[in-house]
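predicted coordinates and the sequence they were generated for:
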Amino acid sequence: MSFANFPLSPELQKAISEQGYNEPSPIQKESIPAILTGKDVMAAAQTGTGKTAGFTLPLLQLLQQGQKAKANQVRALILTPTRELAAQVAQSVATYGKHTALSSEVVFGGVKINPQMMKLRAGCDVLIATPGRLLDLYQQNAIKFSQLEVLVLDEADRMLDMGFIRDIKKIMALLPKQRQNLLFSATFSPEIKALAKDLVHSPIEISVTPQNSTAKTIEQTVIPVDKKQKAKLLTFLIKENDWQQVLVFTKTKHGANRLTRELESQGISASAIHGNKSQGARTRALAEFKSGDIRVLVATDIAARGLDIDQLPQVVNYELPHVSEDYVHRIGRTGRAGVNGFAVSLVCADEHKLLEDIEYVIQQHVERKIEPSFEPVNPLPPSRDIRPLKKKKPKKPKKAKQPQQAHEQQAVKQGTKKSQPGKNKSPQRSRGDKPNASDKKRTTEQTKKPSRRRPYSPKKPNNHAAKNS
């Protein structure tokens, strides 16, 4: 099957051929026809399998059939969790829509808002945004949604996570109810899936790969090492294997800065990218990494969802993530589009539980390899047998109260109906039963000792004073 088999316009077909693509990926084969039907879609696939093109191409096809966006109006809204991912999606929309008359804009925080407000005055067909900046623009009356046709949540598991759910609900309340909803992600936990189903209506569910699975093109390795030796081991691996482009993940922003300084002190060009960096610094660091001006890019998990680097050969987990699913997104930066990649994790004994959780999520043991001269003093315990993933049962809905019963309870609360005698009495208890709160109160009152204070009595009049008066 080729892209020519899809009912896409000549303008889109031309853009696809210019990119050198002939056959769609599995997620594109399933998602493009489903989206073109106009129904809601929930799609899950591995990172790096072409999810962005999977919703961008049919989205542009649908928008070509409608009217242009009016002033300050948006016809399609794409929400992303990070600035880097927003910029990546915007680039994809511009690439595939360059031969069409459709307009697109991207807005996110970390930069001045006034230029973004000026761009939205004329309206745009496709707007790519992060939730916080989108709400800021709406409060400034710079954007309207009455013409909105399609909503896309990219990386829906992170978008619907508890950190974003409030902003998402605020945005949903502003959008018209009649719209098409598209949710794309690499992972869908049962909790996130339940939240997503509250937002979509009779969705078409697409899953081309097992949940939370990793790409077969990625070779994964765990190197046991003591925590204090991690920086030296990373430096050794970069120099010994002559890695010219490696993406390193840390858990914290301060840890990323500290590791960057350590690598630079060893003569390895490096830069850090995380939430405390300005947008200009993040963009500059990513551009230098892609061009090869720096060898190592040290990032926190904020970058795991938004970095798209062609043929990135190496990913290193300097520290394992607390959220097991983030491991899938981290190593998904390599081995993209069928190209082989290598992911190595430096794991100390304290991270053994995190490693077991990751192996449980991906349902496979990661091969371990001891690096000579870096044998850990505190050995990494062997992993246990992997348990199969549990399928959480949906919660049973609560039984509705009978109308007569509900009416009687309401009447008792309002005082219009007296409760039946004997119903509110506490049940008789056997000798071995534990007393409840009311029993304790009653027992306390019965055993309370009388007060030793004398009862009040009026004073007798002073006869001497009376005589004198």
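Everything's here; your move. Numbers count the residues shown, from 1 in each chain.

okay, CA-based contacts and neighbour counts for the rest of this
Noted.

from Gly48, how far off is the spatially most central residue of the chain?
Residue closest to the average C-alpha location in the chain (CA atoms, centre = their mean): Arg158, at 1.1 Å. According to CA to CA, to the nearest Å, Arg158 and Gly48 sit 17 Å apart.

re earlier: excluding chain neighbours, what is closest to the residue nearest to the centre of the chain?
Pro81 (6.7 Å; CA to CA, 6 or more residues apart in numbering).

pretty sure the one you found is touching Met159, no?
Yes. Contact criterion CA atoms under 8 Å: Pro81 and Met159 qualify, at 5.7 Å.

overlap of the contact sets of these two?
Common contact partners of Pro81 and Met159 (CA atoms under 8 Å, 6 or more residues apart in numbering): none.

returning to what we had before: run through who's touching the helix or strand the residue nearest to the centre of the chain falls within.
Using DSSP states H and E, Arg158 sits in helix 156-159. Helix 156-159 is contacted by residues 80-81, 153, 164-165, 168, 183-189, 192 when judged by CA under 8 Å, 6+ apart.

just the buried residues of that helix, please?
Ala156, Asp157, Arg158, Met159 (16 or more other CA atoms under 10 Å).

so what's the gap between that helix and the chain middle?
Centroid separation between helix 156-159 and its chain, computed with CA atoms, centre = their mean, to the nearest Å, is 4 Å.

check stretch 270-278 too.
Offset of stretch 270-278 from its chain centre (CA atoms, centre = their mean): 20 Å.

between the two ends of it, how far is it?
End-to-end distance (CA to CA), stretch 270-278: 17 Å.

from Ile294, how far off is Leu153?
Using CA to CA, one gets 33 Å for the distance from Leu153 to Ile294.

put this next to the first one:
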Amino acid sequence: MSASAATDSSSAAKGRIRHAPADPSLPKPWRGLIDSTTGFLYFWNPETNVTQYEKPLPSSPPPTPPRQDTPSPPTPAIESEHRDADQRQESNAGNLDCDDCPPNQESAPVKVDNTPSWRPVLQAPQESGIGLSAEAYRRRHEISVIGANVPNPFVTFNSTCFPSEILRELHQAGFSAPTPIQAQSWPIALQNRDIIAVAKTGSGKTIGYLIPGFIHLKRLNNDVRMGPTVLVLSPTRELATQIHEEAVKFGKSSRISCACLYGGAPKGPQLRDIDRGVHVVVATPGRLNDILEMKRLHLDQVSYLVLDEADRMLDMGFEPQIRKIVKEIPTKRQTLMYTATWPKEVRKIASDLLVKPVQVNIGNVNELVANKSITQHVEVIPHMQKRRRLEQILRSNGPSKYIVFCSTKRMCDQLAGYLDGPFGASAIHGDKSQMERDKVLSDFRNGKSPILVATDVAARGLDIKDIRFVINYDFPTGVEDYVHRIGRTGRAGATGVAYTFFCDQDSKYASDLVKILVGADQEVPSELRDMASRGGYGGKSRRWASDSSYARDDYGPALDSYDQSRASQESEPQYRNGNDGNCDIGKGGGNSSCYLSFSPGPTDEGGSGNGARSRSRSPNCARDAGNGDSVW
């Protein structure tokens, strides 16, 4: 850094790091430093360039590297600058710029008065990347970057020099270190550069673009009455509401206001939100265009635009709406595009909307890869056996959160009705009203309905914690949808399990599915290999088919057959769990000494499966008498 650049940089970050008042009790050559953004005190040895929180004693041995379970305070990056600053200590000179903040360090979570405030739980260095060079960190996390003068990743939160209130929100949320996409995209975004980020779902993309957006709008300090500064476009209302929740959560301490605009809900409350003035708008393209046509919102101040799940938006046909919205936004802006895949359609719109972007890839963008932290079980079974096998899986794995994917809305409703009594299940798909969808997701999040039966409307974007199992009751219309379905579990470093029922009519996907399993180091069933070897793979399917486009099975005849035979079927119990009707479905795994009897209902061969069956329970079966919701 040149002398003039250092001077400008130091002036821009006035007060970032300064020397503490002289302390005669400090052994030489230790110095006291204060991080002015947080008020934290720590100690620095200029000869060894070691920093620590604990005050060194006169008889202290030579300093050792900090413990792995304790965050390290900011280390002065350029020793000569600090020595010069030390000569001006009494005048509190020696302020450091963020550019000079040392990488891979955490600032001290200890106040100057030595009263502990908050202390984050940090990953060990080998997990977070502390101590690794930029290239070693990128290799470890499969990060590749395309662009000129790409800055090094931020491998710890405080190396970002984010405002203290934002750092506090991140630590209090339980985050120990940035995810790879956050670590590499944050320093680029803070340089006001356009970004293309290609990373799988569950990789932390939302925080990856929200935090730089908060800093951007705080720096500009625009008048919210003139319109938002940050605009985030999302393909679905579920994803939009999740982004909005994260924006409210992490922007609260910074007093950042946010509105969420999506279809399927009344416009009135949304219009009132934007009329009050907001910093951030999260919207689906259709509803935003409706409000723009009403002249109730202006985008003249938007200078930070985010396209989240761009591939999904294009596949849903939103490209005309996106281009129409972009025309309302000034050309002098920062644009960030986040996508899970990198097909030619996304490349085209990226080339049109972004200016000299830096591309950040996590993993191989040209190869569809499943999350290796998800254990995948593919079972080749007849269609008519799927329902019974589903019940076996639910009982054998016990209480947990499950998503069960079906190919049609009708099947989704029928299977949810069938599972609701013994397990607690609800359905979500495109025909549900927004109020119904909100209630279903709320019941699923709080565990009231631990099984969510869904079409692909829930396959992308939903970020619900603690989903342990995903079950593909019907195989989707391609392996890309399969990868994104199972990606509902195993998120943010957690592990998960996926079960997939694979039938003869799915054989055209066998070859591609084998590749996915092999690429993720998963076991490949011999039956599936046989299907693939017989050339089961057929024509190329359309990606991201909406739930209304599935037409693999005609369930009408099956429903007619079911209605005609229902009376006789209900009198014949088909399935009884356990010996002598006893099963452990009580809370906490206790023995509730209950049994469930099911009449067969229609076979799954026709694809119906309404849940019509007789159910009987022993008096001891655990059940919440207050609301009628069964428990496991």
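The structure has been received and is ready for your questions. Given the structure is predicted, the values throughout are model-derived calculations rather than measurements.

TM-score of the superposed pair?
Overlay of the two chains. TM-score (TM-score structural alignment, normalised by the length of the first structure): 0.76; 378 aligned residues with a CA RMSD of 2.2 Å.

is it true that Pro499 of the second structure touches Ile374?
One correction, residue 499 of the second structure is Tyr, not Pro. No. The pair Tyr499 of the second structure and Ile374 fails to qualify as a contact (CA under 8 Å) at a distance of 10.3 Å.

strands of the stretch 401-550 of the second structure, start to end?
Under the criterion DSSP state E, counting those that start in this stretch, strands of the stretch 401-550 of the second structure are mapped to 401-405, 425-428, 451-454, 467-472, 496-502.

that should have said the stretch 51-200 of the first structure, apologies.
74-79, 104-107, 124-129, 150-154, 180-185.

now these in CSV, with distance to Pro115 of the first structure and mean neighbour count?
Below are the strands of the stretch 51-200 of the first structure laid out as CSV (distance: least, CA to CA, whole Å; neighbours: other CA atoms under 10 Å):
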stretch, distance to Pro115 of the first structure, mean neighbour count
strand 74-79, 17, 24
strand 104-107, 10, 22
strand 124-129, 14, 26
strand 150-154, 24, 23
strand 180-185, 29, 23
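
now the aligned residue in the second structure for Ala272 of the first structure, nearest residue through space, not along the chain?
The alignment partner of Ala272 of the first structure in the second structure, by TM-score structural alignment, is Ala427. With sequence-adjacent residues excluded and distances taken as CA to CA, 6+ apart, Ala427 of the second structure is closest to Val453, at 4.7 Å.

how many residues are close by the one you found?
29 (other CA atoms under 10 Å).

swap in the one 4 residues further on?
As a burial measure, Val457 of the second structure scores 20 neighbours (other CA under 10 Å).

thought Lys432 was touching it, still the case?
No. Using CA under 8 Å, Val457 of the second structure is not in contact with Lys432; the gap is 10.7 Å.

coming back round to it: which residue lines up with the residue nearest to Ala427 of the second structure in the first structure?
Using TM-score structural alignment, Val453 of the second structure lines up with Val298 in the first structure.

so how far is Gln311 of the first structure from its match?
Taken as CA to CA, the span from Val298 of the first structure to Gln311 of the first structure is 18 Å.

quick one, what contacts the counterpart of Lys68 of the first structure in the second structure?
Aligned by TM-score structural alignment, Lys68 of the first structure pairs with Asn222 of the second structure. Listed by CA under 8 Å, 6+ apart, the contact set of Asn222 of the second structure reads Thr229, Gln301.

what residue of the second structure takes the place of Arg261 of the first structure?
Checking TM-score structural alignment: Arg261 of the first structure goes with Gly417.

ugh, wrong one, I meant Thr250 of the first structure
Using TM-score structural alignment, Thr250 of the first structure lines up with Cys406 in the second structure.

do Phe164 of the first structure as well
By TM-score structural alignment, Phe164 of the first structure lines up with Phe318.

and what of Asp310 of the first structure?
Mapped onto the second structure by TM-score structural alignment, Asp310 of the first structure lines up with Lys465.

excluding chain neighbours, what is closest to that match?
Once flanking residues are discounted, Lys465 of the second structure sits nearest to Arg445: 7.6 Å by CA to CA, 6+ apart.

quick one: the one you found and Ser511 of the second structure, what's the gap?
Counting by CA to CA - Arg445 of the second structure and Ser511 of the second structure are separated by 35 Å.

cool, Lys372 of the second structure as well?
Applying CA to CA to Lys372 of the second structure and Ser511 of the second structure gives a distance of 19 Å.

more crowded one of those two?
Neighbour count, other CA under 10 Å: between Lys372 of the second structure and Ser511, Ser511 has more, with 21 against 15.

let me see the contact set for whichever residue in the first structure pairs up with Phe502 of the second structure.
In the first structure, the residue matched to Phe502 of the second structure (TM-score structural alignment) is Val347. Applying CA under 8 Å, 6+ apart to Val347 of the first structure gives the contacts Val222, Ile223, Pro224, Val225, Asp226, Lys227, Tyr318, Glu319, Leu320, Leu355, Leu380.

and with 10 Å instead?
By CA atoms under 10 Å, 6 or more residues apart in numbering, the contact set of Val347 of the first structure is 222-227, 230, 317-320, 354-355, 368, 376, 380.
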